[in-house]
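J.: Would you be able to build a 3D model of this:
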Amino acid sequence: MTRPLQNSSFRWFFTGRLVSLLGSSMAPVAIAFAVLESSHSAGDLGIVLAARSIPLVLFLLVGGAVADRMSRGALLVMSNLGAALTQGIAALLLVSGAYHLSAIASVEFLNGTLTAFTSPALRGIVPQLVAGIDNQRANSLLATAKNAISVAGPTASGLVVAAWGGGWAIAADAATYLVAAFCMARLDLPEHAPGPRSALVQDLRAGWSAFRSLPWVCATVAAFAVTNCVYVGVWNVLGPTTAKASIGAVSWGVVLSTRAVGVLVSSAAMYRVRLRRLLSAGQMCFALGALPLVALGLRRSVFWLVPSALAAGLGQGVMGIAWDTSLQEHVPNALLSRIAAYDDLVSFIAVPIGQVAVAPLAAALGDAHVVVAGGILFGAAALAPLLFRSVRGLEQKPKPQPTPAT
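T.: Take a look at the predicted model:
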């Protein structure tokens, strides 16, 4: 049996993630419009969004350690129930007209804290669900669902907000967490056998030691830190400004949609495609993300930008699955959530630097020069891990063979 959906536990997990992702994709639009409807203040919205983001950084490592200490299935049930409660309270406050900034910010802080515990558990649980089946196919299914919902979810949220208001959209998000909790409670996981009980700080140190002991992990995560800094800073901040002066807002929207389509297509294609050196192939594909940056900086027409954005999206989709599959196959499951937490923290810690630094750089050097330089830096950083033999030589485990009928 090599098809993940033939496994009942994975079907429950996939269903729970599908529903939860739909709610999560609706949440950003819903919370933004709900807060603005109630407060008419962009400052309030900034505080609420920050209240949710800060605990993701503060508690991510703790979440990884906890996910390695206890049953990940139980942790996911509790975190989804907690998220349903927090979003339900937020919805009640907004729908009833009892909006208060401190109350909304508090429940969103709790929601962000729960997410910090959920994310490492999600990345660690997949190998337990598909043991002996096929990690890559499981990751392909999950990534395809996530990418498809990321396209449709905001539109669905916009429709709910337009028809009934942002508070009801948040209530819908709360309901999806309840469904996800029910699905996670149905998982049939191997019995959790914790090792000798140690202090949480010791677990964090052990996770950091394990992270540092894997050169291929450190090299790839360092590359992610640079590429995320460039992508968020240059593409998200300078991209619209540069596009406005060259191809226009409508064409820029087409470019962004094309990139999203590329990610979706490659995520689905990776269900069938198998590569012996999966991580190396992922790194080379990921470097295609430099193309739209260079094309944008050189003020090329939309006819250059669209195919380059498609190529970048295809490469991003391949790399995402290559990375998750490589971690799941080559990192001990008892350490996987902690390694994933350090991965997330280091990968995204440079994002604010890019967001803050890009404007002064553009003012000093010019938008176009910074965008082109960003593209070159992106491509170089994506390819840099291939300088390490541990990255080049990492091989994917053989595809599981179907169990013969008896």
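J.: From here on, just use CA atoms for contacts and neighbour counts.
T.: Noted.
J.: Which elements pack onto the lengthiest helix in the chain?
T.: Longest helix in the chain, counting residues (DSSP state H): helix 8-39. Contacts defined by 3 or more C-alpha pairs under 8 Å, 6 or more residues apart in numbering; DSSP states H and E place helix 8-39 against helix 42-58, helix 72-95, helix 135-164, helix 166-185.
J.: Can you list the buried residues in that helix?
T.: Of all the residues in helix 8-39, those buried under the rule 16 or more other C-alpha atoms under 10 Å are 9-36, 38.
J.: before we go on, could you also do this sequence so I can check it against the first one:
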Amino acid sequence: MVRPAVAGRGRGAHGVHGDRRGARGPPSTGRARLRPGAEGLLRPRPQKKCLTVQGRVPHTHRVTPPASSRPRGRGADSAQRLPLRALMRRRGFRGLASGRALTYFGNAMAPVVLAFAVLDMGGSAVDVGLVVGARSVSNVVLLLFGGLLADRLPRALVLQGAALAAALVQSGVGLALLAGRAPMGALLVLSVVQGAVAAVSVPASAALIPLTVPADELRPANALSRMGVNAGMIAGTSLGGLLAAVASPGWGMVLDGAAFAGASLAFRLAGRERASVREQTGTVAAPARPWRELREGWKEFVSRTWVWVVVLQFFVVNAVAAGGIQVLGPTVADATFGRTAWGFVLATQMAGALAGGVLVARSRARHALRLGVAVVVLDALPLVALAQSADVAVLVVAMFINGIAIEQFGVAWDLSLQENVPQERLARVYSYDALGSTLALPVGEMAAGPFAERFGVRPTLLCGVALVTLATVGALCSRQVRGLTTGQSRPAAGPPVVETRA
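T.: So this is what the prediction gives:
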């Protein structure tokens, strides 16, 4: 689920627990079959147990069996109690998490550097809006095709190509800026490429996580990956502004290009296979037209009530957050405690998200989505603080709590999608989710100002509080949202996780 910049098997009938294949027989206990009456004469030789993450297997490759064949119960969720650093021993996940962090670092830095580059070239506020807006337009237009591409081709290969293209374009524009020969058109092209890279990276990277870790490690894997994303966004925004002020936007673009080059190398570790997800899962069919495949993704999206209900909830929540925090927040800050304090307030939200990632990684809640959807109501806390007091200390506490809530929902949402949507359609469902969330941002940003001028800032903020509360209550009225469980088994016919030695 995209936020404002301040993630049963098979087909057939399914309920709130997701799709399931036919039940398999119980796993072998290792007991040998004996002739009648011979049970007391021979003792069957026990099977050797496989080593866990902490152990070592004397083979170059280790194949993790599907989730449905692994034991459940007390030992099934032991991976969730493992230290987060144990996940980083998995080469594929390590590459994916590092690549995502670097990609979000670059995506956060680029708009800041681009804006200052336009201003340094003598551009106006209209020029800044045109260049930065081109990124948003290309992102929205290409999101669905990004999900389609990630379902058609090897996802790691798609991510490598997108990051490499961004690295080449941004490095070239950065060198041109340093030489003083970058035309405005080059910045416009760069912004379009940046939006296209984000459109491909968001669904592809989120859908790749289940292919890099076993099913019982999905929760901590999502939490750790999102912690890297949040850290990358914080560092990218801060460093972009610092480089543009102290050095020049050109150096910022060169560093951005280096970050994307590093992301491309990291994604190479995330998967070396050259087969698409469909070929890996045995769901290869005759090539279909793109529009038909987009329709398939849409049917998958709307066939699960809990998916479109939560996306609808977040259309409202994101619109309110974009208008209240991104538009009215700076207005209140300018009139009261100042811009520096407002920057600190925004940073505490990201700090709360990092803390929330640590907390949710240890969680073993079965109804994670119900809890995540419920705590979204805490998005209203910063709006209440802005409307009632505009006190920095109160805002800091409200934003920190809000950051924890955002991460609780984000991990629950990713986990729910990855466990209940077939792998060969997961990226397309992610792209529809991201499209719904992204479209909400300009709606909130454009509506906040006129409403505040007509009714006042405080009533507009309190109206946003009411909308967030109503959207959350409405989502919780869905039986599927309340009843969906996580941590059961991976639903989609996904391939086993293959680990190679680092």
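J.: TM-score them against each other, please.
T.: The pair, once superposed, lands on a TM-score of 0.92 when counted by TM-score structural alignment, normalised by the length of the first structure; 400 aligned residues with a C-alpha RMSD of 2.0 Å.
J.: hmm, back to that, the longest helix of the first structure versus helix 72-95: what angle between them?
T.: 20 degrees (axes from the mean of the first three to the mean of the last three C-alpha atoms, to 10 degrees).
J.: So which bit of the second structure is helix 8-39 of the first structure matched to?
T.: Using TM-score structural alignment, helix 8-39 of the first structure lines up with residues 91-122 of the second structure.
J.: Can you tell me the residue that sits opposite Leu204 of the first structure in the second structure?
T.: So, by TM-score structural alignment, Leu204 of the first structure is matched to Leu294.
J.: Pull the number of nearby residues for that match.
T.: Counted with other C-alpha atoms under 10 Å, the neighbours of Leu294 of the second structure add up to 20.
J.: distance of it from Leu143 of the second structure?
T.: 11 Å (C-alpha to C-alpha, to the nearest Å).
J.: Kindly report the same for Val173 of the second structure.
T.: The gap separating Val173 of the second structure from Leu143 of the second structure is 24 Å, by C-alpha to C-alpha.
J.: The two: which is more packed in?
T.: Leu143 (28 against 22).
J.: pretty sure the more buried one is in contact with Val200, am I right?
T.: Yes - assessed by C-alpha atoms under 8 Å, Leu143 of the second structure is found in contact with Val200 at 6.6 Å.
J.: who are the neighbours in contact with the match of Leu204 of the first structure?
T.: 144, 148, 428 (C-alpha atoms under 8 Å, 6 or more residues apart in numbering).
J.: Can you tell me what the first one aligns to in the first structure?
T.: Put plainly, it is Leu144 of the second structure. In the first structure, Leu144 of the second structure lands on Leu61 (TM-score structural alignment).
J.: what about that match, which helix or strand?
T.: Assigned by DSSP states H and E, Leu61 of the first structure belongs to helix 60-69.
J.: what does that helix contact?
T.: So helix 60-69 of the first structure is contacted by 75, 116-121, 124, 194, 200, 203-204, 207, 334-342, 345 (C-alpha under 8 Å, 6+ apart).
J.: Tell me, how many residues neighbour the aligned partner of Arg458 of the second structure in the first structure?
T.: Taking TM-score structural alignment, the alignment pairs Arg458 of the second structure with Ala368 from the first structure. Neighbour count for Ala368 of the first structure, taken as other C-alpha under 10 Å: 20.
J.: Same check on Phe303 of the first structure?
T.: Phe303 of the first structure - counted by other C-alpha under 10 Å - has 11 other residues nearby.
J.: State the distance from it to Val372 of the first structure.
T.: Taken as C-alpha to C-alpha, the span from Phe303 of the first structure to Val372 of the first structure is 18 Å.
J.: again, but for Arg197 of the first structure
T.: 51 Å.
J.: Looking at those two, which one has more neighbours?
T.: Val372 (22 against 9).
J.: sorry, back to before: let's verify the match of Arg458 of the second structure: helix, strand, or coil?
T.: helix (DSSP: H, G, I helix; E, B strand; the rest coil).
J.: now do Ala285 of the second structure
T.: With three-state DSSP as the criterion, Ala285 of the second structure reads coil.
J.: That one maps to what in the first structure?
T.: Alignment of Ala285 of the second structure against the first structure is given by TM-score structural alignment, with Gly195 as its counterpart.
J.: go on, Ala440 of the second structure?
T.: By TM-score structural alignment, Ala440 of the second structure lines up with Ala350 in the first structure.
J.: Could you report the separation of its match from Val226 of the first structure?
T.: In terms of C-alpha to C-alpha, Ala350 of the first structure sits 7 Å off from Val226 of the first structure.
J.: Which one's more surrounded, the two?
T.: Of the pair Ala350 of the first structure and Val226, Val226 is the one with more neighbours under other C-alpha under 10 Å, namely 23 against 19.
J.: Not counting residues beside it along the chain, what's closest to that one?
T.: Nearest residue to Val226 of the first structure, sequence neighbours excluded (C-alpha to C-alpha, 6 or more residues apart in numbering): Ala381, at 6.5 Å.
J.: likewise Gly97 of the first structure?
T.: Gly97 of the first structure sits nearest to Ser38 (C-alpha to C-alpha, 6+ apart), 7.5 Å away.
J.: can you check Leu378 of the second structure too?
T.: Using C-alpha to C-alpha, 6+ apart and skipping residues adjacent in sequence, the residue nearest Leu378 of the second structure is Asn402, 5.7 Å away.
J.: against the second structure, where does stretch 214-232 of the first structure fall?
T.: The aligned range for stretch 214-232 of the first structure is 304-322, by TM-score structural alignment.
J.: Alignment lookup: Ala165 of the second structure to the first structure.
T.: Matched by TM-score structural alignment, Ala165 of the second structure corresponds to Gly82 in the first structure.
J.: who are the neighbours in contact with its match?
T.: By C-alpha under 8 Å, 6+ apart, the neighbours of Gly82 of the first structure are 111, 114.
J.: quick one: it from Val107 of the first structure, how far?
T.: With distances taken as C-alpha to C-alpha, Gly82 of the first structure is found 10 Å from Val107 of the first structure.
J.: Same question for Leu377 of the first structure.
T.: Distance of Leu377 of the first structure to Val107 of the first structure, computed by C-alpha to C-alpha: 39 Å.
J.: between these two, which one's more packed in?
T.: Between Leu377 of the first structure and Val107, Val107 has the larger neighbour count (other C-alpha under 10 Å), namely 21 against 17.
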